[in-house]
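> Have a look at this prediction, sequence included:
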Amino acid sequence: MVPGRLVTLRPMEPSDAEALWRWNHDPEVMRWMDDGYAQPLAQVRKRMEERPRNAYGDVLRGIEVREDGRLIGLVRLRDAEPETGCAELDIYLGEKEYWGRGYATDAMRTMCRYGFEKMRLHKISLTVVTENEAAHHVYRKVGFVEEGGCVRSSGATAGGTTCSPWASWRANSATEPRPPRLDAPGRR
């Protein structure tokens, strides 16, 4: 469990399969995602049951509201390499009533803090669809800076989706308010 201000990041469990399935079948939630084909609930359950434990190269956490313990999304650091100290970040909130209320920002800050402090990463990168302004706002707030653009083909459209890779370095956090350390006194 990794506590944040509004959320706690916890390992995903097989019992989370129904929420994940529901989110992945909601067109509004999946609007900016390259989700391939929706899977039946039984297949999602099986995948969650067979998912390997979190390891350095792939850390998947559920985003849980601290106030009531409700699972509202997920965040993942993947493709982490100790030789380079780099990882890719994925995040989404599946419970729409929590959009725009600071939960994604807190989850991002908490997972980045975990990556930099516990995993000893030097750089966390992510890719975002250019038109997804809400995501851009969250990433800027957390301290991510835009590196450049790319064009990537998407199964959802014939022409492709334009996206911009973003990256964050520990040095960039000096210009943003630093979140509390994981081991700070008074943290749960």
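Sure, I can see it. Numbers count the residues shown, from 1 in each chain.
> rest of the way, CA atoms for contacts and neighbours
OK.
> Could you identify the helix or strand that succeeds the helix ranked longest in the chain?
Counting by DSSP state H, the longest helix found in the chain is helix 103-117. Once helix 103-117 ends, the next helix or strand along the chain (criterion: DSSP states H and E) is strand 123-129.
> Now find how far off-centre the lengthiest strand in the chain is within its chain.
Counting residues, the longest strand found in the chain (DSSP state E) is strand 71-81. Averaging C-alpha positions (Cα atoms, centre = their mean, to the nearest Å) puts strand 71-81 5 Å from its chain's average.
> residues of that strand that come out buried?
Using 16 or more other Cα atoms under 10 Å as the test for burial, strand 71-81 gives Leu71, Ile72, Gly73, Leu74, Val75, Arg76, Leu77, Arg78, Ala80.
> mind listing what the fourth one touches?
For Leu74, the residues meeting the contact criterion (Cα atoms under 8 Å, 6 or more residues apart in numbering) are Leu60, Arg61, Gly62, Ile63, Ile91, Tyr92, Leu93.
> In helices, which of those appear?
The members of the contacts of Leu74 all map outside helices under DSSP H.
> Output these as JSON lines; include the columns neighbour count.
Output for the contacts of Leu74, formatted as JSON lines (neighbours: other Cα atoms under 10 Å):
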{"residue": "Leu60", "neighbour count": "21"}
{"residue": "Arg61", "neighbour count": "23"}
{"residue": "Gly62", "neighbour count": "25"}
{"residue": "Ile63", "neighbour count": "33"}
{"residue": "Ile91", "neighbour count": "20"}
{"residue": "Tyr92", "neighbour count": "22"}
{"residue": "Leu93", "neighbour count": "21"}
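> then this one, side by side with the first:
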Amino acid sequence: MLTGNKVTLTPAEIKDKEAVYQWCFHSETTKYHSGPPSYPNAPIATEAEFFEDYQEYYFTGAQPQDGRGFLILHAGEPIGFISYSSFHLKDGIAELDIWLNREAHCGKGFGT
């Protein structure tokens, strides 16, 4: 667990997979990164597609060299998800993905 001024990051677990999928592809914030009209070339992923990309090790920590996911907590409540992946990049370089579960959490500095 890592605690900052506004949020705490806690390792995501298998039980969090469904919520994380819903936050990404079936929430108020989905329109900011997927699906028409703004992102016609980035369709809404099915659960199967999402879990193909976000394999179990993101939720178990079994392959930290490949990637890991964390819940973003504010005041003890989960408000989003952040993950890193590094298996497809150069050694020592990671890609970060982050999304929040509601528009009310956007613009408050929780992502930064």
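Everything's here; your move. Fair warning: this is a prediction, and the values are worked out from it, not measured in the lab.
> TM-score for the pair, please.
Aligned and superposed, the two chains score 0.67 in TM-score terms (TM-score structural alignment, normalised by the length of the second structure); 96 aligned residues with a Cα RMSD of 2.9 Å.
> can I get the contacts of Leu74 of the first structure in CSV with distance to His136 of the first structure?
CSV is the format used below for these (distance: Cα to Cα, whole Å):
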residue, distance to His136 of the first structure
Leu60, 22
Arg61, 21
Gly62, 21
Ile63, 19
Ile91, 12
Tyr92, 13
Leu93, 15
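> Filter the residues you listed by whether they're kept in the second structure.
Mapped onto the second structure and checked by both residues aligned by TM-score structural alignment, their matches' Cα atoms under 8 Å, the contacts of Leu74 of the first structure keep the contacts Leu60, Arg61, Gly62, Ile63, Ile91, Tyr92, Leu93.
> Sitting in strands, which of those residues do you find?
Among these, the members that lie in strands (by DSSP E) are Leu60, Arg61, Gly62, Ile63, Ile91, Tyr92, Leu93.
> and of these, the nearest to Cys163 of the first structure?
Nearest to Cys163 of the first structure, judged by Cα to Cα, of those is Ile91 at 15.4 Å.
> Just want the angle from the longest strand of the first structure to strand 123-129.
120 degrees (axes from the mean of the first three to the mean of the last three Cα atoms, to 10 degrees).
> and the gap between the residue mapped onto Ser85 of the second structure from the first structure and Arg101 of the first structure?
Under the alignment by TM-score structural alignment, Ser85 of the second structure pairs with Arg78 in the first structure. Applying Cα to Cα, to the nearest Å, the value for Arg78 of the first structure to Arg101 of the first structure is 26 Å.
> Name the nearest residue to the most centrally placed residue in the first structure, sequence neighbours excluded.
By Cα atoms, centre = their mean, the first structure has its centre lying nearest to Ile91, at 2.2 Å. Once flanking residues are discounted, Ile91 of the first structure sits nearest to Val75: 4.3 Å by Cα to Cα, 6 or more residues apart in numbering.
> how many neighbours does the aligned residue in the first structure for Ala104 of the second structure have?
Using TM-score structural alignment, the partner of Ala104 of the second structure in the first structure is Glu97. Neighbour count of Glu97 of the first structure, defined by other Cα atoms under 10 Å: 9.
> For Arg5 of the first structure, grab the count of nearby residues.
Neighbourhood size, Arg5 of the first structure [other Cα under 10 Å]: 16.
> Outside of the longest helix that the second structure contains itself, list whatever touches it.
Under DSSP H, the helix in the second structure containing the largest number of residues is helix 17-25. Residues from elsewhere that reach helix 17-25 of the second structure, judged by Cα under 8 Å, 6+ apart: 29-30, 34, 44-45, 47, 50, 59, 80-81, 99-102.
> one more time with 10 Å
The contact list for helix 17-25 of the second structure (Cα atoms under 10 Å, 6 or more residues apart in numbering) reads 12, 26-27, 29-35, 43-47, 50-51, 54-56, 58-59, 69-71, 78-82, 98-102.
> go on, stretch 61-68 of the first structure?
Against stretch 61-68 of the first structure from outside (Cα under 10 Å, 6+ apart): 1-13, 16, 54, 69-77, 91-94, 98, 103-104, 106-108, 111.
> so which of the kept ones among the contacts of Leu74 of the first structure comes closest to Arg152 of the first structure?
Ile91 (18.8 Å).
> ok, how many other residues are close to Phe116 of the first structure?
17.
> Any figure for the gap between it and Val151 of the first structure?
Per Cα to Cα, Phe116 of the first structure is found 29 Å from Val151 of the first structure.
> I appreciate the help and will end here.
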